[in-house]
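Chemist: Sequence unavailable; structure follows:
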C-alpha cells in the first residue's frame, strides 16, 4: 500500500518499529464541534457513554460503580450516574438503583451532553482513540478519565481533561471538577479547542488534503 492510516500517534509509533519503511499517517475520529451550550450552574450529575458489546466498557462501569462511585457519593450525596449505551448486559443492569440510572440505548444523547456536569471515562484497558471522550469534549463537557482512555488524544492532564488511574484519585478528580466552576470552565474551553484542532471536520479535511498531495 502507498500509505497506512491510523487513528493516533500511538499506533504510528508501533508501526514505525514493526514496519520502519512504511508510510503511516494519522486520520483520527471526526466530530462536529457543538460547543458548550449550558453553563456550570445549570448542570448536574455524571454521565458514561459506551456500547456494552465492547468488553472494556462493561469492565469500566463495573469498576467505577463498585470502586469509585461510593467515594464520590460520600462527598456529593445528591449526584447520580447516568449510564448510556446499547446492549446492556445483566451484570450492568444489576448495578442500577436510585443513584445509578442505566438508560441503555437512547435516541438522542445531546440532553446528557448538555445537562450533565462531568463525563467519566474509567476504562482500564482498550486501544485507539475513544469516541466517548471526543464526544464529551466537543460539547464542552469536562471529562475525568483513566490514562488509557485518553491515549493518543493530544491532551495534558489538568488542562483538557482530568486523568487518574487509581479509584481514590479518580473519585477526588470528579469531586474537584464538580465543585470548582473555574476549573470546570477551563477544562470545557480547552477540551473544545482540542477537538477543533485535532478531531473536527476541518482537521480531517486537512489530513486528507495532505495525504492526497
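Modeler: Looks like it came in fine. Note that the structure is predicted; figures quoted are calculated from it, not measured. Residues are numbered from 1 along each chain as shown.
Chemist: from here on, contacts and neighbour counts on C-alpha atoms
Modeler: Will do.
Chemist: Show me where the protein has its helices.
Modeler: 9-18, 55-63, 69-75, 90-93, 110-115, 131-138, 167-179, 181-198, 201-212 (DSSP state H).
Chemist: Residues contacting the first one, please?
Modeler: The contact list for helix 9-18 (C-alpha atoms under 8 Å, 6 or more residues apart in numbering) reads 6, 22, 24-26, 128, 151-152.
Chemist: Could you do the longest one as well?
Modeler: The contact list for helix 181-198 (C-alpha under 8 Å, 6+ apart) reads 28, 31, 33, 35-36, 40, 134, 137-143, 154-155, 158-161, 177-178, 202-204.
Chemist: now that helix: how far from the chain's centre is it?
Modeler: 13 Å (C-alpha atoms, centre = their mean, to the nearest Å).
Chemist: Give the buried residues for stretch 206-213.
Modeler: residue 207 (16 or more other C-alpha atoms under 10 Å).
Chemist: try this one side by side with the last:
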C-alpha cells in the first residue's frame, strides 16, 4: 500500500520571485527539492503579489493567500493538516507559529532564515556609525575587520537578535545559507548545532564553455533595490568607486540592474559618466554573461550573495568586499578580487578588466567553487535527509531542545491572547 505524500505548508514572507532576489531563488530551490520527493506543497503568504512572482501552480504547487491576525488561518491549517510547516523568515514564525502549535503540534517546524537579519542590521548600524565619524572615509578595512565575537557583542543586546534567535529555538530545524552564521550561532549565541542545517544555494554546476574574454564588454551590477545593502552599494559605486574606474578607463560603461527601481535610483542614471541604471533584467543570467566584470561593493549584509553565484554560473569574474565574499568560498582562490576600499576596488576592477590571462583564470576558479560548495545533487538530498531524520525522531529532538519548547509555550500563549484581543477589537469597530 502506497504511503500518502508528505504534506508541506510554506508560510512565505513574500511570494517567491527568483528573478528578483537571491532569497526568492533559494526558496524556489527548496520547493523544487521537495517536489522531487513527490511531496504535496501548499504555498501561502499574507503579502501582496509582486510583478515578478514565480508561477507556482505550473509546478504543481497550491497557492493560498492568508491574512495576519485572522482566525480563518485556523480552519485552513486544521483542514490541511501538514506534516511539515516551513516558515519563510522569522517574522512568519512569530505571526503564525502559535496557530501551527495549536492545530498541528506534530508538524515538523522548519525556519528558512535566508540570512541572519539581526547580523545584517548590526552591520548596517556599524556602517552608519563609521560614516558619521569619518564622513570622507575611503578605506573600510576597520569596518570589515570585526570577528564573530565582536559581531556577537554588537548583536547580543538588540531586540532583533532576541526575536530572531528565539524563533530559531522555537523551530525544530533552521535552514542556514551561511556556514559563517552557523559558527556565530553555535559558538557565541550557544544555539545547539542540532537545530541548524547548512543549506546554501543549490545550483547545477555549469558544464558548457563560458563566453570568452573577447566576447564580453562593460561592467555590471545587479540586485533588488529594495534590499538595503544593494542600495548602499549603488551609492558607493556612484560616489566613489565608479569615478575612480572611469579615471583609468574613460570609455568604461556600468550597467546596473535591479527589481523595483525607485525614482531615487533612476535619478542616478548618467550616460555621460557611463553610469546606466537599467531597471529590471528579464534574464539576469543573459546580461551577466554579456558583462566582463560583475561589481558588488557591499559594505554590509549577511548570508551569501546570489549575484556572485550567478556571476560564477555565467563565468563572469567579480570584484567585491569581505562582506560580499563571506561564506561564499573556502580557502581556495576567489573568482575575481576582494578589496577593502574604493581605491582598491577600482584598481582591481580595472586590472582584471584588461588582463585576459588573469580574467580567464578567475573564470575557472568560479567554476571550481560552484562544484565544491553549491552542487544541488549534494545539498538537495542532504536537506531531505535532515528533515526526514528529524521527523522520525521528533519527540527526542524536541525533548533535547527544552529551551525551544519553553519559548513556544510562553510566546504562543501570549501571542494567542493578543491576537484574540485584536480580533475582538476589530469586530467591535
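Modeler: That came in fine, so what should we check first? Please read these numbers as outputs of a predicted model, since none were measured by experiment.
Chemist: Out of the helices of structure 1, flag the one nearest residue 99 of structure 1.
Modeler: Closest approach to residue 99 of structure 1 among those is made by helix 69-75 (8.9 Å; C-alpha to C-alpha).
Chemist: Mean deviation, that closest one versus structure 2?
Modeler: Taken over the aligned residues, the distance from helix 69-75 of structure 1 to structure 2 averages 0.9 Å (mean C-alpha distance after the TM-score superposition for structure 1).
Chemist: Report the aligned residue range of structure 2 for that helix.
Modeler: Under TM-score structural alignment, helix 69-75 of structure 1 corresponds to residues 242-248 of structure 2.
Chemist: Trace residue 365 of structure 2 over to structure 1, please.
Modeler: Aligned counterpart of residue 365 of structure 2 in structure 1: residue 190 (TM-score structural alignment).
Chemist: Neighbours of that match, how many?
Modeler: Per other C-alpha atoms under 10 Å, the neighbour tally for residue 190 of structure 1 reads 20.
Chemist: now for residue 148 of structure 2: what does it line up with in structure 1?
Modeler: Matched to structure 1 by TM-score structural alignment, residue 148 of structure 2 sits unpaired.
Chemist: Report the spatially nearest residue to residue 148 of structure 2, omitting neighbours in sequence.
Modeler: Spatially, and ignoring its direct neighbours in sequence, residue 148 of structure 2 is nearest to residue 184 (5.9 Å; C-alpha to C-alpha, 6 or more residues apart in numbering).
Chemist: any idea what the one you found aligns with in structure 1?
Modeler: Looks like residue 184 of structure 2 aligns to residue 14 there (TM-score structural alignment).
Chemist: okay but residue 145 of structure 1 is in contact with residue 124, surely?
Modeler: No - with contacts counted by C-alpha atoms under 8 Å, residue 145 of structure 1 stays clear of residue 124, the gap being 9.7 Å.
Chemist: residue nearest the centroid of structure 1?
Modeler: The centroid of structure 1 falls nearest to residue 133 when counting by C-alpha atoms, centre = their mean (2.1 Å).
Chemist: For it, give me its contacts.
Modeler: Here residue 133 of structure 1 is in contact with 121, 143, 149-150 (C-alpha under 8 Å, 6+ apart).
Chemist: what do we get in structure 2 for it?
Modeler: Match for residue 133 of structure 1 (TM-score structural alignment): residue 308.
Chemist: could you measure that match against residue 369 of structure 2, distance?
Modeler: 11 Å (C-alpha to C-alpha, to the nearest Å).
Chemist: How about residue 339 of structure 2?
Modeler: Residue 339 of structure 2 sits 19 Å away from residue 369 of structure 2, taking C-alpha to C-alpha as the criterion.
Chemist: now do residue 93 of structure 2
Modeler: From residue 93 of structure 2 across to residue 369 of structure 2, the span is 33 Å (C-alpha to C-alpha).
Chemist: Compare these two and say which is more crowded by neighbours.
Modeler: Shown here are residue 93 of structure 2 and residue 369; by other C-alpha under 10 Å, residue 93 has more neighbours (28 against 21).
Chemist: What strand or helix carries the more buried one?
Modeler: helix 90-103 (DSSP states H and E).
Chemist: what range in structure 1 matches that helix?
Modeler: Using TM-score structural alignment, helix 90-103 of structure 2 corresponds to no residues of structure 1.
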